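**Student:** Structure for the following, please:
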Amino acid sequence: MFKRTTVQLMFKLIITSVMISMCISCNNTSNNKTASEGKPTVFSDQNVYTDPSSGTTWVPLESVVQSLGLRMHDSENSVQFGYTDPMYEVYPGQLQALALGSSTTLQEAPTRRNGKSYMTLRSLSHLLQTSVYWNQPEHRIEISSLQDAGTPPSNQIQMKSLRATSTTVDTDKLISYAKKYLGVPYEFGAQPYAQSKTFDCSSFTQHVFSKFNRDLPRLARSQGNEGMEVSRNNLNPGDLIFFTVEGRFKSDAIPGHVGIYIGDGKFIHTWGEPGVQISNLDTGYWSDVILFMRSIL
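**Tutor:** Take a look at the predicted model:
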């Protein structure tokens, strides 16, 4: 009896250790690979609570975002989260939300509890367009892989609307203007530069192109619908390069980062430290996560 009890205790300790390791792994924002392997994201959280009157389960948004390997900016009036720019935005007390650049209506409004933002399982599933499940017996949250955003629109149709309003842009001036911001700090969900003096990846490209009368959408995902897709061999200075977000989405087909090609195998973008920077396109990390490239000039 003593030996069997000891073995059972050791087995429980091993299982507990594995679950803790899974939780730590899921909260590592730089190396979460669960989605790309087709497996659900799973993490334990002691802050989930169920409303006794309605039976509705509320989950802390911060824990969900961390487990998916995304960034988050929580202000008094809104919560933004995404990879290098805000892919999702919700507003405590309001049903309206933004998901991948489109407006959507939640079933239940997000709320704040002990200073943190919470969402119901149903609203979170709707926002992310995937299953979010509370496994009560094991006290853990299970999130299916996020859906991708599909493919960019037809080149032929998109270029018709662009050419109708297109004027010549001096790409040398555009690139010189972009380089003026080298070293400007990166900030996830950055407000307009005049106000914040910071950029995230898509606010940087939006700011640069607006100087040359090119109005780009706010998000990298939406900017990926502009212009005409080009190959690496046909890539010209001033073209936009879009990168995948490895491991965050079901097929890694959603643009999660964007930069501007400046020639000589290099592009300018903003990404963490040191903010706006120039990186190699054909070697190193970025060469392995190129999704597609588009010309909008």
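**Student:** alpha carbons only for contacts and neighbour counts from here, please
**Tutor:** Fine.
**Student:** Which stretches in the stretch 51-200 of the chain count as helices?
**Tutor:** 61-67, 121-128, 155-165, 171-179, 193-196 (DSSP state H, counting those that start in this stretch).
**Student:** now the ones you listed in TSV, with mean neighbour count?
**Tutor:** Converted to TSV, the helices of the stretch 51-200 of the chain look like this (neighbours: other CA atoms under 10 Å):
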stretch	mean neighbour count
helix 61-67	21
helix 121-128	19
helix 155-165	13
helix 171-179	16
helix 193-196	10
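**Student:** now these in CSV, with distance to Asp252?
**Tutor:** Converted to CSV, the helices of the stretch 51-200 of the chain look like this (distance: least, CA to CA, whole Å):
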stretch, distance to Asp252
helix 61-67, 17
helix 121-128, 15
helix 155-165, 21
helix 171-179, 28
helix 193-196, 30
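**Student:** of all those, which lies closest to Phe209?
**Tutor:** Among those, helix 171-179 comes nearest to Phe209, with 7.5 Å by CA to CA.
**Student:** now for that closest one, which elements pack on it?
**Tutor:** Other helices and strands packing on helix 171-179, by 3 or more CA pairs under 8 Å, 6 or more residues apart in numbering; DSSP states H and E, are helix 201-210.
**Student:** Could you list the residues in contact with the helix it packs on?
**Tutor:** Defining contact as CA atoms under 8 Å, 6 or more residues apart in numbering, one finds that helix 201-210 is touched by 84-85, 174, 177-178, 186, 190, 192-193, 215-220, 223, 257-260, 269-271.
**Student:** Among these, name the buried ones.
**Tutor:** 84-85, 174, 178, 186, 190, 216-220, 223, 257-260, 269-271 (16 or more other CA atoms under 10 Å).
**Student:** Settle this for me: Thr84 is touching His269, isn't it.
**Tutor:** No - in this structure, Thr84 is not within contact of His269 by CA atoms under 8 Å, at 10.8 Å.
**Student:** In space, what's closest to Arg294 - neighbours in sequence excluded?
**Tutor:** Glu229 (4.2 Å; CA to CA, 6 or more residues apart in numbering).
**Student:** Spit out the contact partners of Ser154.
**Tutor:** Contacts for Ser154 (CA under 8 Å, 6+ apart) come out as none.
**Student:** Tell me how far it lies from Asp51.
**Tutor:** To Asp51, Ser154 is 47 Å away according to CA to CA, to the nearest Å.
**Student:** do the same with Thr16
**Tutor:** Taking CA to CA, one finds Thr16 at 28 Å from Asp51.
**Student:** now swap in Asn135 and tell me
**Tutor:** Using CA to CA, which is the criterion applied here, Asn135 is 16 Å from Asp51.
**Student:** How about Leu146?
**Tutor:** Distance of Leu146 to Asp51, given as CA to CA: 27 Å.
**Student:** Between those two, which is the more surrounded one?
**Tutor:** More neighbours surround Leu146 than the other of Leu146 and Asp51, with 24 against 9 (other CA atoms under 10 Å).
**Student:** Now show me the structure for the sequence below, then we'll compare the two:
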Amino acid sequence: MKRLFHTLFITLLSMVILLTGCNMGADKEGQGKNNQGAQDQGDQSTVRVRNMDTGEKNQIIETRQQDAVIPILNHNGKEYISLRKLTEVLEFRLDVNEETHMIRIGDNDIAYEIPTNSTNAFKEGDLVNMASPPVSIEGETYIPRDAVETIFGEAMNYTWTARELRIEPIKDMTAEEADQLPDFQDDPNDPNKDNMDTTFLSTEASTGVENLALKNVNSTKLIKTAKKYIGVKYDFGAGPYPKTNRFDCSTYTQYVYSKYNVNLPRLSRNQAKKGIAVSRTNLRKGDLMFFYLPGRYKSNKIVGHVGMYIGNGKMIHASTKPKNGVQITSINKTFWKKTYLRSRRVAS
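**Tutor:** Now for the predicted structure:
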């Protein structure tokens, strides 16, 4: 009997050792597969792109080695790119005007207009001819490859491969670097500093930009007019204020200045080419201030927002943040110092 129990004990012990060895081998094999999977995905990641309307990062774009990757669609022998995916990567707003059949794209105002049914697109108000019209496939709009380069080329650093468009991340200054920049300041040489009538013109050069014949405008009255519209709601691509009771950033500055017979272009990028350049430390009431809107893959050299300086380090502008609509913002803060591009004086 003892010999029988001994035999059974040895048999059971052998089975336990065998099973344990198998499980350990399985664990090691599984661990190896997981490590291999991690290694295989080492050059891939995802980036969540902020929805410009909600502020939530809810759209995922595939990236490889930090480049955003958008696949090329071959359709009837031509190459196309998804317009939705492209604007999500560049963090542009996108809106469709059903009346004009135009897809409107930009930061805080319209920079690009792409038709849904023709080859005539617009970049910063200028006509751009695409080689072929956009196509709609399963409800999504695709634009031809040449249009990607012609219309959006300046807004990104990109390369093409045989199967995809790759967009590189933008190198931007850090918050610490931005904080080292000078504050926005009133012009210390203004002989009428208290009244700020903008009778003094900066001598800073404005090479390579279009000048506007400066008209004499009382800056105190100008700012008083600008403040009348505080609280008017922001609307991307807003039409004329008398019809819509809405502004975007550039229609607001355009409308206020129109009250004093100063005619500004519709778009902020074009307004940035008018008038005389002034530095951030020599600002007067009424000076226009231009900023870029930061994005991981979008150029930090292109104008995306405009506001009007009102003195004492403050700006009045039409925006969605922190409130929705025309508002006054203190601009000696990291965000504004970092995203500032230039200022222009459009009235004397």
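**Student:** Now do the strands for the stretch 1-150 of the first structure: every range, in order, please.
**Tutor:** 41-44, 49-50, 57-60, 71-74, 79-82, 86-90, 96-99, 102-105, 111-113, 116-120, 132-135, 140-143 (DSSP state E, counting those that start in this stretch).
**Student:** how about those in a markdown table, adding mean neighbour count?
**Tutor:** Shown next, in a markdown table, are those (neighbours: other CA under 10 Å):
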| stretch | mean neighbour count |
| --- | --- |
| strand 41-44 | 23 |
| strand 49-50 | 14 |
| strand 57-60 | 21 |
| strand 71-74 | 18 |
| strand 79-82 | 22 |
| strand 86-90 | 24 |
| strand 96-99 | 19 |
| strand 102-105 | 14 |
| strand 111-113 | 14 |
| strand 116-120 | 21 |
| strand 132-135 | 18 |
| strand 140-143 | 20 |
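**Student:** Which positions in the longest helix along the first structure come out as buried?
**Tutor:** Assignment by DSSP state H gives helix 2-26 as the longest helix of the first structure. Neighbour counts using 16+ other CA under 10 Å place Met19, Met22, Cys23, Ser25, Cys26 of helix 2-26 of the first structure among the buried residues.
**Student:** Stretch 224-243 of the first structure too?
**Tutor:** In stretch 224-243 of the first structure, counting by 16+ other CA under 10 Å, buried: 224-230, 235-243.
**Student:** Then stretch 248-268 of the first structure?
**Tutor:** 248-262, 266-268.
**Student:** Report the distance from it to the chain centre.
**Tutor:** Relative to its chain's centre, stretch 248-268 of the first structure lies at 13 Å (CA atoms, centre = their mean, to the nearest Å).
**Student:** What of stretch 127-136 of the second structure?
**Tutor:** Using CA atoms, centre = their mean, the offset of stretch 127-136 of the second structure from its chain centre is 23 Å.
**Student:** Could you tell me where that stretch falls in the first structure?
**Tutor:** For stretch 127-136 of the second structure, the aligned range in the first structure is residues 103-112, judged by TM-score structural alignment.
**Student:** can you list contacts of that stretch?
**Tutor:** When contacts are defined by CA under 8 Å, 6+ apart, stretch 103-112 of the first structure is touched by residues 90-98, 117-120, 122-123, 126-127.
**Student:** Counterpart of the residue nearest to Arg294 of the first structure over in the second structure?
**Tutor:** Checking TM-score structural alignment: Glu229 of the first structure goes with Ala277.
**Student:** Please tell me I have it right and that match contacts Arg344.
**Tutor:** Yes - the criterion here is CA under 8 Å, and Ala277 of the second structure meets it with Arg344 at 4.7 Å.
**Student:** Tell me how many other residues surround Ser258 of the second structure.
**Tutor:** Neighbours around Ser258 of the second structure, by other CA under 10 Å: 12.
**Student:** ok, it to Gly237 of the second structure distance?
**Tutor:** Ser258 of the second structure is 18 Å from Gly237 of the second structure, where distance means CA to CA.
**Student:** now Lys227 of the second structure
**Tutor:** Distance from Lys227 of the second structure to Gly237 of the second structure, counting by CA to CA: 21 Å.
**Student:** Which part of the first structure matches stretch 237-252 of the second structure?
**Tutor:** Going by TM-score structural alignment, stretch 237-252 of the second structure sits over residues 189-204 in the first structure.
**Student:** ok so, going back, out of the helices of the stretch 51-200 of the first structure, which comes closest to Trp286 of the first structure?
**Tutor:** Set against Trp286 of the first structure and scored by CA to CA, the helices of the stretch 51-200 of the first structure come closest in helix 171-179, at 19.2 Å.
**Student:** what does the closest one correspond to over in the second structure?
**Tutor:** Using TM-score structural alignment, helix 171-179 of the first structure pairs with 219-227 in the second structure.
**Student:** Quick check: the matching stretch compared with the first structure, mean distance?
**Tutor:** Superposing on the first structure and averaging over aligned pairs (mean CA distance after the TM-score superposition for the first structure), stretch 219-227 of the second structure comes out at 1.3 Å.
**Student:** chain center to that stretch: distance?
**Tutor:** With CA atoms, centre = their mean, you get 29 Å for stretch 219-227 of the second structure.
**Student:** Tabulate the buried residues of helix 2-26 of the first structure in TSV, adding columns for distance to Arg140 of the first structure.
**Tutor:** What follows is the buried residues of helix 2-26 of the first structure, written out as TSV (distance: CA to CA, whole Å):
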residue	distance to Arg140 of the first structure
Met19	10
Met22	11
Cys23	10
Ser25	14
Cys26	12
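**Student:** Mind telling me what Glu246 of the first structure corresponds to in the second structure?
**Tutor:** Checking TM-score structural alignment: Glu246 of the first structure goes with Pro294.
**Student:** How about the contacts made by that match?
**Tutor:** If you count contacts by CA under 8 Å, 6+ apart, Pro294 of the second structure has them with Asn300, Thr339.
**Student:** and it, that's in a helix?
**Tutor:** No - the assignment for Pro294 of the second structure (DSSP: H, G, I helix; E, B strand; the rest coil) gives coil, which keeps it out of a helix.
**Student:** Neighbours of Asn280 of the first structure, how many?
**Tutor:** Asn280 of the first structure, neighbours per other CA under 10 Å, totals 15.
**Student:** Skipping adjacent residues, who's closest to it in space?
**Tutor:** Nearest to Asn280 of the first structure is Lys266, by CA to CA, 6+ apart, at 4.6 Å.
**Student:** What distance do you get for the one you found to Ile175 of the first structure?
**Tutor:** 11 Å.
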